[in-house]
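Q: Got a predicted model here, sequence first, then my questions.
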Amino acid sequence: MNWILLIIGGLFETGFATCLGKAQETTGRESYFWWAGFAISLFLSMFLLYKAISVGASPIPVGTAYAVWTGIGAVGAVFMGIFIFDEPATFWRIFFVFTLIASVIGLKVVSN
């Protein structure tokens, strides 16, 4: 269960990065909605990280949890940048994203 909480928390990290980017692109009322989404996503992301490392029969070690959480957020932010913000999708950028994904999976495999 803790791994599921951690993955969802990482997805909310992607959400707050995306909301931050959209808030900087907009003005007025629309900007306030993106800032609210940022704040909500930030809170939920941090809360789920906290729960993943502190509850249940087998809490995830903080070092592993933090690395996986930031890895999910980083990969998600890169993909959101490519698909939403028209950032470049070069070979090397995608290559290193996939090495990051492999590292996150590796941490899960070697963790208890």
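A: Cool, the structure landed. Keep in mind that this is a model prediction, so the values were computed, not measured. Numbering: from 1, shown residues only.
Q: hey, let's count contacts and neighbours off CA atoms from now on
A: OK.
Q: if I look at the residue nearest to the spatial centre of the chain, how far off is residue 29?
A: In the chain, the residue lying closest to the centroid (C-alpha atoms, centre = their mean) is residue 73, at 2.1 Å. Per C-alpha to C-alpha, to the nearest Å, residue 73 is found 27 Å from residue 29.
Q: can I assume the residue nearest to the centre of the chain is in contact with residue 11?
A: Yes - Residue 73 is in contact with residue 11 according to C-alpha atoms under 8 Å; the separation is 6.2 Å.
Q: three-state assignment of residue 87?
A: coil (DSSP: H, G, I helix; E, B strand; the rest coil).
Q: what about versus this one:
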Amino acid sequence: MSALSPTLLAWICLILAGIMEIAGVFSMKKFSDTNNKIFLLAITFAFLMSFGLLSVAMREIPMSSAYAIWTGIGAGGGVIVGIVLFGESKSPSKLFFLLLVIGSSIGLKLVG
């Protein structure tokens, strides 16, 4: 059994960094709604993990690509979580711009 290549590990870290970004935004919303202090710990943990994993990913992935994809995962995931868990609007224009963010992130990777 072979070990993960550094590039594959970097991509895994980048995806996990994006997921932790979504967790941080989710925790912010929950703190805003409940004022429960446990969510402050969750916010701190999620964003520390997100930035830490992003920095690990950038050892192998160019900064421009890593940051664009991390931002896309966080922004897109935040919109999806807002729609699914918090009943936010899913208007056609909002979904169009969500697809534009995701498409732009992919495009930056392809041209990078």
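A: Perfect, thanks for sending it. Remember, it's a predicted structure, so these values are computed and weren't measured experimentally.
Q: TM-score for the pair, please.
A: TM-score for the superposed pair, counting by TM-score structural alignment, normalised by the length of the first structure: 0.85. Supporting figures: 104 aligned residues with a C-alpha RMSD of 1.3 Å.
Q: element containing the closest residue to residue 13 of the first structure other than its chain neighbours?
A: Nearest residue to residue 13 of the first structure, sequence neighbours excluded (C-alpha to C-alpha, 6 or more residues apart in numbering): residue 73, at 5.0 Å. When elements are assigned from DSSP states H and E, residue 73 of the first structure belongs to helix 62-83.
Q: Between helix 62-83 and the following helix or strand past that helix, find me the angle.
A: Downstream of helix 62-83 of the first structure, the next assigned helix or strand under DSSP H and E is helix 91-110. Between helix 91-110 of the first structure and helix 62-83, the angle comes out at 150 degrees (axes from the mean of the first three to the mean of the last three C-alpha atoms, to 10 degrees).
Q: Who are the packing partners of the helix or strand encompassing residue 31 of the first structure?
A: If you go by DSSP H and E, residue 31 of the first structure is part of helix 28-54. For helix 28-54 of the first structure, the packing partners by 3 or more C-alpha pairs under 8 Å, 6 or more residues apart in numbering; DSSP states H and E come out as helix 2-25, helix 62-83.
Q: Pull up the aligned stretch in the second structure for the longest one.
A: It refers to helix 2-25 of the first structure. Counting by TM-score structural alignment, helix 2-25 of the first structure falls onto residues 10-33 of the second structure.
Q: With the first structure overlaid, how far apart is that stretch on average?
A: Compared with the first structure after fitting, stretch 10-33 of the second structure has a mean deviation of 0.6 Å; criterion: mean C-alpha distance after the TM-score superposition for the first structure.
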